[in-house]
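Q: this one's structure only:
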């Protein structure tokens, strides 16, 4: 079943990952690999453990075990700030925009963690909407603009591994198309992306590889070239 891509250097490796919320055992031995320059998508129903996997990688779940290596560094015992300094940027599902700050103030808020982050001119070229709205308060941004801001914010930091949680959720189709163009551009610029998505139509043309989760476990993994042959399985598990 496992088909871990062998192209490119291994940027993220998760092995036998278990995670708990209190006494609730949520992840049951998750294995996944993301190689440098790849876009990888985790598919699954709500409650499958997809977001918990991202939070565990980011160090936001206290009770976890197994192995998480980022660029060869074991990070399973790291707090989230130390994980970030390994070059990881996390865009949570709830976006976390500060309502009282302007768009540009939100953008400048996170610290730089590594060299090579985008400057404001580059970010505004990728996200022209944010340039137009740079002085607007967070409360006045549309849902799509907030999502763009949440992603743009981590591009300044120098992070090269991006963890994106349901970035297309609840957005108009035209905004989703803009996000798809953005993902393609980030791949061209050398970023590595691990996405959690329920919107299969958004994720399918973007990802190099897919993991399918159910009940806190990876039940299937396949490449974009195998997508057509996996449609029956995806229909069964995801209703696509």
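A: Perfect, I can see it now. None of these values were measured; they are calculated from a predicted model. Residues are numbered from 1 along each chain as shown.

Q: Please count neighbours and contacts with C-alpha atoms only from this point.
A: OK.

Q: so where do the helices sit in the chain?
A: Under the criterion DSSP state H, the chain contains helices at 50-57, 80-84, 103-108, 120-126, 128-132, 143-155, 173-188, 200-203, 231-238.

Q: I'd like those as TSV, with mean neighbour count appended.
A: TSV is the format used below for those (neighbours: other Cα atoms under 10 Å):
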stretch	mean neighbour count
helix 50-57	24
helix 80-84	18
helix 103-108	21
helix 120-126	15
helix 128-132	15
helix 143-155	23
helix 173-188	15
helix 200-203	16
helix 231-238	14
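
Q: Same list (these) but as CSV, adding distance to residue 44.
A: Compiled in CSV, the helices of the chain are given as follows (distance: least, Cα to Cα, whole Å):
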stretch, distance to residue 44
helix 50-57, 7
helix 80-84, 25
helix 103-108, 31
helix 120-126, 29
helix 128-132, 31
helix 143-155, 21
helix 173-188, 19
helix 200-203, 10
helix 231-238, 6
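
Q: what number of residues lie near residue 12?
A: 21 (other Cα atoms under 10 Å).

Q: these two touch, right, it and residue 68?
A: Yes - here residue 12 reaches residue 68: they are 7.3 Å apart, a contact under Cα atoms under 8 Å.

Q: Need the overlap of contacts for these two.
A: Between them, residue 12 and residue 68 share no contacting residue under Cα atoms under 8 Å, 6 or more residues apart in numbering.

Q: Distance of the closest residue to residue 21 other than its chain neighbours relative to residue 83?
A: With Cα to Cα, 6 or more residues apart in numbering as the measure, residue 63 is the residue that lies nearest to residue 21, at 7.2 Å, once sequence neighbours are left out. The spacing between residue 63 and residue 83, counted by Cα to Cα, to the nearest Å, is 16 Å.

Q: just residue 150 next, same as before
A: Applying Cα to Cα to residue 150 and residue 83 gives a distance of 18 Å.

Q: just residue 186 next, same as before
A: Applying Cα to Cα, one obtains 21 Å for the distance of residue 186 from residue 83.

Q: again with residue 187
A: Counting by Cα to Cα - residue 187 and residue 83 are separated by 21 Å.

Q: take the one below as the second:
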């Protein structure tokens, strides 16, 4: 496809905790340019849709994933000349934080879709830059918002939540200190009255996300 004027696309950075690690959803491109290379899901914005609608449509078409399962927000806009060999293309990137989901189903112009490590080399276009920006946004937002719970199921243990912080921040946190911080943050999480059975030790108390939109006090990275 050759473009004679500027075009607008959307790209999606979808992050989840899968196989005890932070993963990003990538598609293997089935068409030129960069055919056969890993890339972020995305595509061109139709004339009759806004950006959010385009992001949701591309996500469903290329992966079969419903974005309502987690958190979706606009990340940034990228328009460096030459970023797309087909012509002048400006892309609006979105960031989604999702709980562990079944394997995605490729569709549209994607030959294959898969949850991949966030350090996947040699991505198509400038997607390495977009991915890096998305990961840093997620790391920062975990400090001052309750969005870490977007990686969790509706009911979760404090240990489940700590795993999210450890994997996203790529660090190890003291369990007791972490438990004290998250349970003392105003309206961050609230008990469900249920517990989860573990192989060893006492049953673990289950929590759900509370009504807070900002963490007070914040949880700062080590």
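A: In hand now; what should we look at? None of the values given here were measured: they were computed from a predicted structure.

Q: Superposing both, give me the TM-score.
A: The TM-score (TM-score structural alignment, normalised by the length of structure 2) is 0.23; 94 aligned residues with a Cα RMSD of 6.2 Å.

Q: Now do the helices in structure 2.
A: Going by DSSP H, structure 2 shows helices at 51-63, 127-144, 158-169, 175-184.

Q: closest one to residue 208 of structure 2 among the ones you listed?
A: Residue 208 of structure 2 sits nearest to helix 158-169 of all those, at 9.9 Å, using Cα to Cα.

Q: Output the contacting helices and strands for that closest one.
A: The contact analysis (3 or more Cα pairs under 8 Å, 6 or more residues apart in numbering; DSSP states H and E) places helix 158-169 of structure 2 against strand 21-29, helix 127-144, helix 175-184, strand 204-209.

Q: Report the angle between that helix and strand 204-209.
A: Counting by axes from the mean of the first three to the mean of the last three Cα atoms, to 10 degrees, helix 158-169 of structure 2 lies at 60 degrees to strand 204-209.

Q: May I see the buried residues of helix 158-169 of structure 2?
A: Within helix 158-169 of structure 2, the residues that qualify as buried by neighbour count (16 or more other Cα atoms under 10 Å) are 158, 161-169.

Q: Among those residues, which one sits closest to residue 190 of structure 2?
A: Checking these against residue 190 of structure 2 with Cα to Cα, the nearest one is residue 158 at 10.6 Å.

Q: Run through the residues that contact that closest one.
A: By Cα under 8 Å, 6+ apart, the contact set of residue 158 of structure 2 is 179, 205-207.

Q: Using TSV, lay out these together with neighbour count and distance to residue 26 of structure 2.
A: Converted to TSV, the contacts of residue 158 of structure 2 look like this (neighbours: other Cα atoms under 10 Å; distance: Cα to Cα, whole Å):
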residue	neighbour count	distance to residue 26 of structure 2
179	15	33
205	17	35
206	20	32
207	21	31
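
Q: Quick check: residue 183 of structure 2 touching residue 176?
A: No - taking contact to mean Cα under 8 Å, the distance of 10.7 Å between residue 183 of structure 2 and residue 176 leaves them out of contact.

Q: Have a look at those two and say which one is more surrounded.
A: The neighbour comparison of residue 183 of structure 2 against residue 176 (other Cα under 10 Å) goes to residue 183, with 15 against 8.

Q: Nearest residue to the more buried one in space, ignoring adjacent ones along the chain?
A: Spatial nearest neighbour of residue 183 of structure 2, excluding adjacent residues (Cα to Cα, 6+ apart): residue 189 at 6.7 Å.

Q: list the contacts for the one you found?
A: Taking Cα under 8 Å, 6+ apart as the criterion, residue 189 of structure 2 is in contact with 182-183, 207-210.

Q: Distance-wise, check it relative to residue 181 of structure 2.
A: Summarising the geometry, the distance separating residue 189 of structure 2 from residue 181 of structure 2, computed by Cα to Cα, is 11 Å.

Q: ditto for residue 90 of structure 2
A: Plainly put, residue 90 of structure 2 is 41 Å away from residue 181 of structure 2 if you go by Cα to Cα.

Q: Between the two, which has more neighbouring residues?
A: More neighbours sit around residue 90 than around the other of residue 90 of structure 2 and residue 181, counting by other Cα under 10 Å; the figures are 19 against 16.

Q: My read is that that one contacts residue 44, right?
A: No - when contacts are counted by Cα under 8 Å, residue 90 of structure 2 is not listed as touching residue 44 (9.8 Å).

Q: Between the two, which contacts overlap?
A: Taking Cα under 8 Å, 6+ apart as the contact definition, residue 90 of structure 2 and residue 44 share the neighbouring residues 7-9.

Q: Closest to residue 134 of structure 2 out of these?
A: Distance to residue 134 of structure 2 across those (Cα to Cα) is lowest for residue 9, with 16.7 Å.

Q: which residues touch that closest one?
A: With contacts defined as Cα under 8 Å, 6+ apart, residue 9 of structure 2 is in contact with 42-45, 89-92.

Q: Please repeat the previous calculation with a cut-off of 10 Å.
A: 42-46, 51, 54-55, 58, 77-78, 89-93 (Cα atoms under 10 Å, 6 or more residues apart in numbering).

Q: And the residues you listed, which of them are buried?
A: Buried members of the contacts of residue 9 of structure 2, counted by 16+ other Cα under 10 Å: 42-45, 51, 54-55, 58, 78, 89-93.

Q: a markdown table for those residues, including distance to residue 196 of structure 2?
A: Compiled in a markdown table, these are given as follows (distance: Cα to Cα, whole Å):
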| residue | distance to residue 196 of structure 2 |
| --- | --- |
| 42 | 38 |
| 43 | 42 |
| 44 | 44 |
| 45 | 44 |
| 51 | 40 |
| 54 | 39 |
| 55 | 36 |
| 58 | 37 |
| 78 | 44 |
| 89 | 49 |
| 90 | 47 |
| 91 | 43 |
| 92 | 41 |
| 93 | 37 |
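
Q: For those residues, work out which two are farthest apart.
A: Across these, the two lying at the largest distance from each other (Cα to Cα) are 58 and 78, at 17.7 Å.

Q: longest strand in structure 2, by residue count?
A: Longest strand in structure 2, counting residues (DSSP state E): strand 7-18.

Q: Perfect, that will be all.
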